[in-house]
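Visitor: Show me how the following folds:
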Amino acid sequence: MARFTGKVAIVTGSSNGIGRGTAILFAQEGAKVTITGRNAQRLEETKQEILKSGVPEDNVLAVVADLASEKGQDELIDSTIQQFGRLDILVNNAGTAFLDSQGRTGLDQDVSDFDKINMRSVVTLTQKAKKYLIESKGEIVNVSSVAAGPQAHSDMMYYGMSKAALDQFTRSTAINLIQHGVRVNAVSPGAVATGIGEAMGLPPGAMEKMMSFFESRKECIPCGKIAQPVDIANIIAFLADRKLSSYIIGQSIVADGGSTLVMGTQAHNLMEVIKNS
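Guide: Presented below is the predicted three-dimensional model:
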């Protein structure tokens, strides 16, 4: 029997990247999965990827929603409970990155970007899911980032700030909820090959240029390889599997190919890399 048989999981931001990889993996491992994102076409692509692996259609619920809104969050939780009757695993993966709607970065970026997806929606969605996770003695896995660490990230300041807040939220909610049997942990990826670049409005191929730049420099990624979404999905699944990780409470597993041991990435102007590589 697959390890998540009988479990119900919500994976936010599952229209591409880490969220898509995680949703596919959970479904293949027997879970009933709610996938969600703002882009209906990309969300349907995720659903079709899941179904192609032999997962029954009844085991997948797609909810197109904007999780920056209370309405979108309510729709996500309510439709999951209505369809599957329970909730065992919440993966808080949805997030935005380091460009605002006008393409600005750093201190020039609209401060509302700090508040919207990366932190506030995680808090409020977790609040809405809390009672169902307590009923199931479930698991929460937050997707943070190595950008939360002590190094400065001037081009992605609000992103790093929000992920640092997410790490504290992970620690605090872990202590708050473990008394009810709910575990909370996180994963902190480094560079991962996802579709976030074009979703942010960057020109096609821009993120690929930056990732190629990182791979070619050992001060950026010592192992010389960008992570694929499944690499991070496997860690999320490990943290959601109580048989394998039962004694891990409130921690964040760093998965970055060694980047935080040297952290040369912040010494480069990322926007110049994107433009000129």
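Visitor: From now on I want contacts and neighbour counts done on CA atoms only, so please keep to that.
Guide: Will do.
Visitor: And the residue nearest the centre of this protein?
Guide: Nearest to the geometric centre of the chain sits Asn93, at 2.3 Å (CA atoms, centre = their mean).
Visitor: how much space is there between that residue and Met211?
Guide: 20 Å (CA to CA, to the nearest Å).
Visitor: Name the nearest residue to Leu25, ignoring sequence neighbours.
Guide: Spatially, and ignoring its direct neighbours in sequence, Leu25 is nearest to Ala233 (7.1 Å; CA to CA, 6 or more residues apart in numbering).
Visitor: Let me know how buried that neighbour is, in neighbour terms.
Guide: 22 (other CA atoms under 10 Å).
Visitor: isn't it right up against Gly17?
Guide: No. Counting by CA atoms under 8 Å, Ala233 stays clear of Gly17, with 9.6 Å between them.
Visitor: can you give me the helices for the stretch 101-250 of the chain?
Guide: 112-115, 121-136, 157-178, 196-200, 206-215, 229-240, 242-245 (DSSP state H, counting those that start in this stretch).
Visitor: can you list those helices in JSON lines and add distance to Gln73?
Guide: Shown next, in JSON lines, are the helices of the stretch 101-250 of the chain (distance: least, CA to CA, whole Å):
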{"stretch": "helix 112-115", "distance to Gln73": "16"}
{"stretch": "helix 121-136", "distance to Gln73": "6"}
{"stretch": "helix 157-178", "distance to Gln73": "18"}
{"stretch": "helix 196-200", "distance to Gln73": "20"}
{"stretch": "helix 206-215", "distance to Gln73": "29"}
{"stretch": "helix 229-240", "distance to Gln73": "21"}
{"stretch": "helix 242-245", "distance to Gln73": "26"}
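Visitor: would you say Ala62 is within a helix?
Guide: No. Using DSSP: H, G, I helix; E, B strand; the rest coil, the assignment for Ala62 is strand, not a helix.
Visitor: for it, what are its contacts?
Guide: Taking CA atoms under 8 Å, 6 or more residues apart in numbering, we find Ala62 in contact with Thr34, Ile35, Thr36, Leu43, Glu44, Lys47.
Visitor: Tell me which residues touch the residue nearest to the centre of the chain, please.
Guide: Per CA under 8 Å, 6+ apart, neighbours of Asn93: Val11, Thr12, Gly13, Ser14, Ile18, Gly19, Asn142, Val143, Ser144.
Visitor: structure for this one too, so we can compare:
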Amino acid sequence: MARFSGKVALVTGSSNGIGRAAALLFAQQGAKVTITGRNAERLEETRQAILKSGVPAENVLAIAADLATDQGQTDLINGTLQKFGRLDILVNNAGAAVNDPQGRMGIDQQIEDFDKTFQINMRSVVTLVQKAKEHLIKTKGEIINVSSIGGGPHAQPDMMYYGMSKAALDQFTRSTAITLIQHGVRVNSVSPGGVYTGFGEAMGFPPGALEKIMKYFESHKECVPCGHMAQPIEIAQVIAFLADRTMSSYIIGQSIIADGGSSLLMGMQAHDMMEILKQP
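Guide: Here you go, the predicted structure:
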């Protein structure tokens, strides 16, 4: 029997990247899955990838929604319950780093970008968990938050608001883990380093720009000691591990760092991203 047989998973931000890989993995391993994102076209690509892997169509629910809105969250929870009748696994993967339209970074970035960053990376997670909590308590379910090494103890001078939001998410993980384990619900998180996703374009970088930065980091061992940035499936496997109570039952309120060793050195902070982009 597949390890997630009989389970229902809701994966936010599953129209690409880590969320798509996680949704595909859950579905392939027996779960019924709700996928969601704002871009209906990319969301359909995720659905088709799941179906092409041999998963029955009735095991996949696609809901195009804006997770930052109350209505979008309500549609996700209600749609999942109406389709599958329960909720066992909530993966809070949707997130963003907001670029300043004038290219300012760090403390010079406009405060509106702070609000937008915390709206999707933190506030939407809190409110979605509030809506999902009673249903996860019924199933003794799992919550996995997707954080970042950007929320760790190292400074993030260029992406300060993003780092702050992920540090807040880590505290939310720890705090809700203590509250919800009393009801049988486990809360944990994964903190990836660099991952090849569509994150750069979502930030407003030109196509290929973030990939250029990541290739540079890969060639410098003080940035990525293992020599390569992650593929989405490498992070999805950690998410699945944390969702599998047989494998990770005694892990409560922790964040597993999956970064190829980057946070042990954090040499990435010694390089100027804008200078990297100027190189041929």
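Visitor: Could you get me the TM-score between them?
Guide: Overlay of the two chains. TM-score (TM-score structural alignment, normalised by the length of the first structure): 0.97; 277 aligned residues with a CA RMSD of 1.2 Å.
Visitor: Alignment lookup: the residue nearest to Leu25 of the first structure to the second structure.
Guide: Aligning on TM-score structural alignment places Ala233 of the first structure opposite Ala236 in the second structure.
Visitor: Surely its match touches Ala22?
Guide: Yes. Counting by CA under 8 Å, Ala22 is a contact partner of Ala236 of the second structure at 4.6 Å.
Visitor: What's Val187 of the first structure aligned with over in the second structure?
Guide: In the second structure, Val187 of the first structure lands on Val190 (TM-score structural alignment).
Visitor: ugh, typo on my part, it should be Gln48 of the first structure
Guide: Per TM-score structural alignment, Gln48 of the first structure is aligned with Gln48.
Visitor: now swap in Ser246 of the first structure and tell me
Guide: Match for Ser246 of the first structure (TM-score structural alignment): Ser249.
Visitor: List the contacts of that match.
Guide: Taking CA under 8 Å, 6+ apart as the definition, Ser249 of the second structure has no contacts.
Visitor: returning to what we had before: contacting residues around the match of Ala233 of the first structure?
Guide: Applying CA under 8 Å, 6+ apart, the residues contacting Ala236 of the second structure are Ile18, Gly19, Ala21, Ala22, Leu25.
Visitor: repeat that for 10 Å
Guide: 17-26, 146, 190, 242 (CA atoms under 10 Å, 6 or more residues apart in numbering).
Visitor: cool, Asp167 of the first structure as well?
Guide: Contacts of Asp167 of the first structure (CA under 10 Å, 6+ apart): 142-145, 148-149, 185-188, 250-252.
Visitor: And Thr124 of the first structure, by the same measure?
Guide: Counted by CA under 10 Å, 6+ apart, Thr124 of the first structure has contacts Leu67, Ala68, Ser69, Glu70, Gln73, Asp74, Lys130.
Visitor: sorry, back to before: could you tell me the angle between the helix or strand the match of Gln48 of the first structure falls within and strand 60-64?
Guide: Assigned by DSSP states H and E, Gln48 of the second structure falls within helix 40-52. Inter-element angle recorded for helix 40-52 of the second structure and strand 60-64: 170 degrees (by axes from the mean of the first three to the mean of the last three CA atoms, to 10 degrees).
Visitor: Relative to Ala94 of the first structure, how far out is Ser172 of the first structure?
Guide: For Ser172 of the first structure, the distance to Ala94 of the first structure - CA to CA - is 20 Å.
Visitor: again, but for Met210 of the first structure
Guide: Counting by CA to CA - Met210 of the first structure and Ala94 of the first structure are separated by 22 Å.
Visitor: now Lys131 of the first structure
Guide: 21 Å.
Visitor: Equivalent analysis for Ile50 of the first structure, please.
Guide: 19 Å.
Visitor: give me every residue that touches the residue nearest to Ala57 of the second structure when sequence neighbours are not counted.
Guide: The shortest distance from Ala57 of the second structure to any non-neighbouring residue, by CA to CA, 6+ apart, is to Leu51 (6.3 Å). Counting by CA under 10 Å, 6+ apart, Leu51 of the second structure touches Leu24, Ala27, Gln28, Glu45, Ala57, Glu58, Asn59, Val60.
Visitor: Dump those residues to TSV, plus distance to Gln171 of the second structure.
Guide: Formatted as TSV, the contacts of Leu51 of the second structure follow (distance: CA to CA, whole Å):
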residue	distance to Gln171 of the second structure
Leu24	28
Ala27	30
Gln28	32
Glu45	34
Ala57	37
Glu58	37
Asn59	33
Val60	32
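Visitor: Sort out which one of those residues lies nearest Val195 of the second structure for me.
Guide: In terms of CA to CA, no member of these lies closer to Val195 of the second structure than Leu24, at 17.1 Å.
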